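*Asks:* sequence and predicted structure are below.
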Amino acid sequence: MTSGPPAPPAYASTSLANVLPAVARSIGSGRYAGVPDLGLAPARRAVVVLVDGLGDVLLRRRSGHAPFLRSHLGSALRLDCGFPSTTATSMGSFGTGLPPGQHGLVGYEVLDPDQDRVFNELSWENGPNPTAWQPLPTVFEQVATEGVGVTRIGPGFFDGSGLTTAALRGGRFQAARELDDRVVTAVTAVRSDPRALVYLYWGDLDKVGHVNGCGSWEWGDELESVDRALARLAASVPGDTAVHVTADHGMVDVPHLRRTDLAHEPVLLTGVRHVGGEPRSVQLYCEPGAAEDVLATWRTAMGRGAWVLGRDEAVRAGWFGEVADRVRPRIGDVVAMMRGEHAVVHTGRTRPELLRLIGLHGSVSVDERAVPLVSIGARDG
C-alpha cells in the first residue's frame, strides 16, 4: 500500500497561471483588477522573462551560478507550475491565466478525440487548429485591447507555431536568436510604448538540462549566462519598468536503469489504445471497457514507482483544475505520476536521442512543479 500523491496545485492563487494576470494588474489593467496581485508593486511597464526549465528548487540549489538572481531570492515567490509539469501545459496556463482543465493543453502528447490519435502539443505536428483547440482569450490579447503595447520575443520559428498560437497569441512577435539579442529587443520594445508588456522566452537551460542533466556543470554554466543577461536587462530598462522572471517547470535527473520499458512489459499495454504524456507523467487512453483493468494492472506493476489515478479520480482531486466538458476526453483514462527517480519509456516507439535524455520533468515532485517568481521592481515610484 502506497501513500497518496501530494496536494494538487492551488491554481486560483499561487500557480504559474497567476503570473501574467498579476503583472497585468500591476501595470493598471482593468480586466485583471480583481486577480491575486502576488505582491507585485505597481509599474508603468513590465518585462516578463520565462526561462524554460528554471525550477525554483534548482535555482536555489545552484544559486552560486546566479549572483544577480540570488540577490533577489529573499523576496521571490515559489509558485506551482501545475500538472503535468511540462512546457506545453505550462505555456497554456501562463498565457491564458487559466488551469489546464480550462485551456485544454493537458500534456506533452495528448489525444485528439475527434481524430482518435495522439499528437505532440509542443511540436504541434499534425495537430488540430490551435485556436479551435484553445479558443479562450490569452492575457496578451486582453491587455492589448486596453491600449498596452504587447511584444513577444523568441526564436523565429515560434511565430505562428501551433503552441504559440494556442497559448501565447496577442500583440506582436519579434524574432531574435541569441539571448543577448533578445535582451536588446526587449529593451527596445519596452521603450517604444509608454504602456508596455514585453514577454521574453529563453529555452537553452531546459535543453542543457535534458541532455546533460540538471546537476551537470553544463547546466551551471548556462545558468551563469542567463543570470548575466538578466542583470543587463534589469539595468537597461526604463526606470518605470518592472522585470519579472519565472519558469514553466523544474527538472529531475533520472538514471536510465530506473526506467520501465513498455517494449519489454507487454502486459502494461493490454487494453491500452494510445499512450500519451511523457516518461515522468504517462496518460493512457484505453479500449472501451478496459480502463478499470488497466488501472489495476498499472497500480500493481508500478508499486512505489508511481501514483496511478483514474481520470475521474485525477479530475476530482483537482490536478487539472476545473475541467471543461470539451477538455475532459483529452485527459487519459489512466494517469501515472512518477515517484522518486522513476520513468516509463518505450524503446520501440521513441527516437534514440530522446531515450538518451537525462533530465526529465512532468510529474508532481517539488523539484518539477516549483517555479520561481523573481521580481525586480520599477526604480521610479
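*Replies:* All right, it came through fine.
*Asks:* please count neighbours and contacts with C-alpha atoms only from this point.
*Replies:* Noted.
*Asks:* all helices for the stretch 51-200 of the chain, in order.
*Replies:* Taking DSSP state H, counting those that start in this stretch as the test, the helices found in the stretch 51-200 of the chain are 56-61, 67-70, 87-96, 100-103, 130-133, 139-144, 162-168, 179-191.
*Asks:* which secondary structure elements does the fourth one contact?
*Replies:* Helix 100-103 is packed against helix 87-96, with contacts defined by 3 or more C-alpha pairs under 8 Å, 6 or more residues apart in numbering; DSSP states H and E.
*Asks:* would you confirm that Asp248 contacts Gly82?
*Replies:* No: the criterion here is C-alpha atoms under 8 Å, and Asp248 misses it with Gly82 at 9.1 Å.
*Asks:* and of the helices of the stretch 51-200 of the chain, who's closest to His346?
*Replies:* Ranking the helices of the stretch 51-200 of the chain by proximity to His346 (C-alpha to C-alpha) places helix 87-96 first, at 20.9 Å.
*Asks:* so which elements touch the closest one?
*Replies:* Packed against helix 87-96 by the contact rule (3+ C-alpha pairs under 8 Å, 6+ apart) you find helix 19-26, helix 100-103, helix 139-144, helix 162-168.
*Asks:* I'd like the ones you listed as JSON lines, with distance to Lys207 appended.
*Replies:* Shown next, in JSON lines, are these (distance: least, C-alpha to C-alpha, whole Å):
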{"stretch": "helix 19-26", "distance to Lys207": "23"}
{"stretch": "helix 100-103", "distance to Lys207": "24"}
{"stretch": "helix 139-144", "distance to Lys207": "26"}
{"stretch": "helix 162-168", "distance to Lys207": "18"}
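*Asks:* try this one next to it:
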Amino acid sequence: MTFEARLAAVGLDKPDYGGRELGAVLPAALAAVGAGHAVRSRNADADRSRLEIPRAKHVIVAVVDGLGHQQLDARRGHAPFLRSMVSGSITAGFPTTTATSLAMFGTGEPSGRTGMAGYSVRNPRTGQLANLVSWEGAYRAEEWQPRPSLLEEAAREGLTVTTLGQARFAGSGLTQAALRGGSFIGAERLADRVDVAAGVAGRPGVSYLYWGEIDKVGHHHGWGSGEWVAALEDADAEFKRLARSLPKDAVLVITADHGMLDVTGAPRWDVADEPALSQDIALVAGEQRAVHLYLDQGTDPDAVVARWQDVLGTHAAVGTREDVAAAGLIGPLDDAVSDRFGDVIVAMAGRATVVDSRTQSPQSLQLIGVHGSLTPEELQVPLLTIVPD
C-alpha cells in the first residue's frame, strides 16, 4: 500500500495548499489594504478573493492558538459572538503545530519551504534536539527559516505593521523566524491587546494579534473540559468588545494555528519500551501526533517504515521523508531545509500517540489535549470575518 493510500485508509486528510489554507490569510489581509505587492511568494489578490476578505483601511488578524474549527463548532453555544461572524474553515499545514503554523502564517509558505518542521526537530549542525517554540538548541532564527517574513516585507514597503503578544516573545527565536518585522507591542492580557488593537485600527495598516490561553488550557485540561469552555467564553467576550471598537473602515479576521484532540485513554506507544520501535533510531522528535525519526547511519528507511507500520497498524500512516513530500503534506521540499525533517515521519490516526520517555519531560507525557497530525479535528481551523456596521 502506498503512503497516500495509507493516509486515506486511516482517515487522515491533506492540507489545502494554494487553496483555503492558513498560509493565505496574511497575504489576503495585505491585499485587502492594498499591499498585496509586498507578497512575492504567492498571489495575494487571489488569496483575498478566495478567502473573501473585504477591502479595508486596516485589517486585524487574530490567531487563537488551539481553536480548531470542529472544537469551536461543538462549543458554539458558549461563543455567541464568534458564532455570529461570517464563518468558514481553512486548513493548517503539516504538522499541525504552533511553530509550523506560525511560520506558514508569517511567510505564506508550508514547512517544506520554511524548515519549521515541528515542535522539536534535529538540529543538523549538532545532531541534538532543537525546540522550535522555545528555540532552545536551534541556531540563529534567520538562518534556520530562510523565507521572507511577510510582515517585514510589508513594513519595508511603508505599511504600518503591528504585532501584539506577550512581551517575552519580542525578539524570540520563533518570532524572528516566523513573524519578524514591524512594531511589536507587548501586552500580557487579551483585554490589553484588544485595547491596543482598537487604538491602531484607525490608521492604515495590518495588525497581528496572538492569543495562546485556549491552547494552554486544552493541553492541561482537554478541550472537552469546563476550563476550556471558560477560556473560550473569555476570548469570545473580548473579541466582541474589539469588534464594537473598530472604525467602519477596519476588518477583523480571526483564525487559528491548529485544532486539538483529547487523548486520555487512547492507545499510546513509548519508544523507550518498544524494541521494535527503538531499533535503528538515533533520535525521536516532533510531537506525540506527528513523529520525526532520525535513523542510525546506514539504516534502510523503508525497513523502518515497514516495522513501525506493522506495530502501529491502523493507528498511523508511516512514510519516508520523500513519501511525505511526494504526498503533498509539507509542500515542495527545499534541499536547504530537508535535513530538518525525519528520515521517517509518522502521522498518527484516531486519538493514538507515540512518545519517547527518554527525551520528553514528565509534564509533556501527561498532556490531555494534543495535536500535530491530519485528522479533521487537528487540521481544520476557523476563518471568521467581521466588518463593522
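*Replies:* Sure thing, it's come through. Fair warning: this is a prediction, and the values are worked out from it, not measured in the lab.
*Asks:* and the TM-score between these chains?
*Replies:* TM-score of the superposed chains, computed with TM-score structural alignment, normalised by the length of the first structure, equals 0.95; 375 aligned residues with a C-alpha RMSD of 1.4 Å.
*Asks:* so which of the helices and strands packed on helix 87-96 of the first structure comes closest to Ala7 of the first structure?
*Replies:* Nearest to Ala7 of the first structure, of all those, is helix 100-103, at 16.2 Å by C-alpha to C-alpha.
*Asks:* which part of the second structure matches that closest one?
*Replies:* The alignment of helix 100-103 of the first structure onto the second structure (TM-score structural alignment) covers residues 111-114.
*Asks:* any residues in contact with both of Asp248 and Gly82 of the first structure?
*Replies:* Residues touching both Asp248 of the first structure and Gly82 by C-alpha atoms under 8 Å, 6 or more residues apart in numbering: Leu16, Ser90.
*Asks:* which ones are touching the aligned partner of Asn123 of the second structure in the first structure?
*Replies:* Asn123 of the second structure maps onto Asp112 in the first structure, with residues paired by TM-score structural alignment. Contact partners of Asp112 of the first structure, counting by C-alpha under 8 Å, 6+ apart, are Val118, Phe119, Pro128, Arg330.
*Asks:* what residues does the match of helix 100-103 of the first structure touch?
*Replies:* Residues outside stretch 111-114 of the second structure that contact it (C-alpha under 8 Å, 6+ apart) are 93-94, 100, 103-104, 117, 144-147, 325, 330-334, 337-338.
*Asks:* centroid residue for the first structure?
*Replies:* For the first structure, the residue nearest the mean C-alpha position is Ser90 (2.7 Å; C-alpha atoms, centre = their mean).
*Asks:* mind checking what that one lines up with in the second structure?
*Replies:* Aligned by TM-score structural alignment, Ser90 of the first structure pairs with Ser101 of the second structure.
*Asks:* grab the nearest non-local neighbour of its match.
*Replies:* Closest residue to Ser101 of the second structure apart from its sequence neighbours, by C-alpha to C-alpha, 6 or more residues apart in numbering: Asp257 at 5.3 Å.
*Asks:* okay, and that neighbour sits in which element?
*Replies:* Under the criterion DSSP states H and E, no helix or strand holds Asp257 of the second structure.
*Asks:* that older thread, quick check, the residue nearest to the centre of the first structure in contact with Thr246.
*Replies:* No: judged on C-alpha under 8 Å, Ser90 of the first structure makes no contact with Thr246 at a distance of 11.3 Å.
*Asks:* give the aligned range of the lengthiest helix in the first structure in the second structure.
*Replies:* As assigned by DSSP state H, the longest helix anywhere in the first structure is helix 217-236. The aligned range for helix 217-236 of the first structure in the second structure is 226-245, by TM-score structural alignment.
*Asks:* mean deviation of that stretch from the first structure?
*Replies:* Following the fit onto the first structure, the mean deviation recorded for stretch 226-245 of the second structure is 0.5 Å by mean C-alpha distance after the TM-score superposition for the first structure.
*Asks:* show me what counts as buried in that stretch.
*Replies:* 227-229, 231-236, 238-243, 245 (16 or more other C-alpha atoms under 10 Å).
*Asks:* now find how far off-centre it is within its chain.
*Replies:* Here the centre of stretch 226-245 of the second structure is set off from its chain's centre by 21 Å, with C-alpha atoms, centre = their mean, to the nearest Å.
*Asks:* got a list of contacts for it?
*Replies:* With C-alpha under 8 Å, 6+ apart as the test, stretch 226-245 of the second structure has contacts from 75, 78-82, 190-191, 194-195, 197-198, 213-214, 217-218, 221-223, 252, 386, 388.
*Asks:* tell me the counterpart of Gly171 of the first structure in the second structure.
*Replies:* Aligning on TM-score structural alignment places Gly171 of the first structure opposite Gly182 in the second structure.
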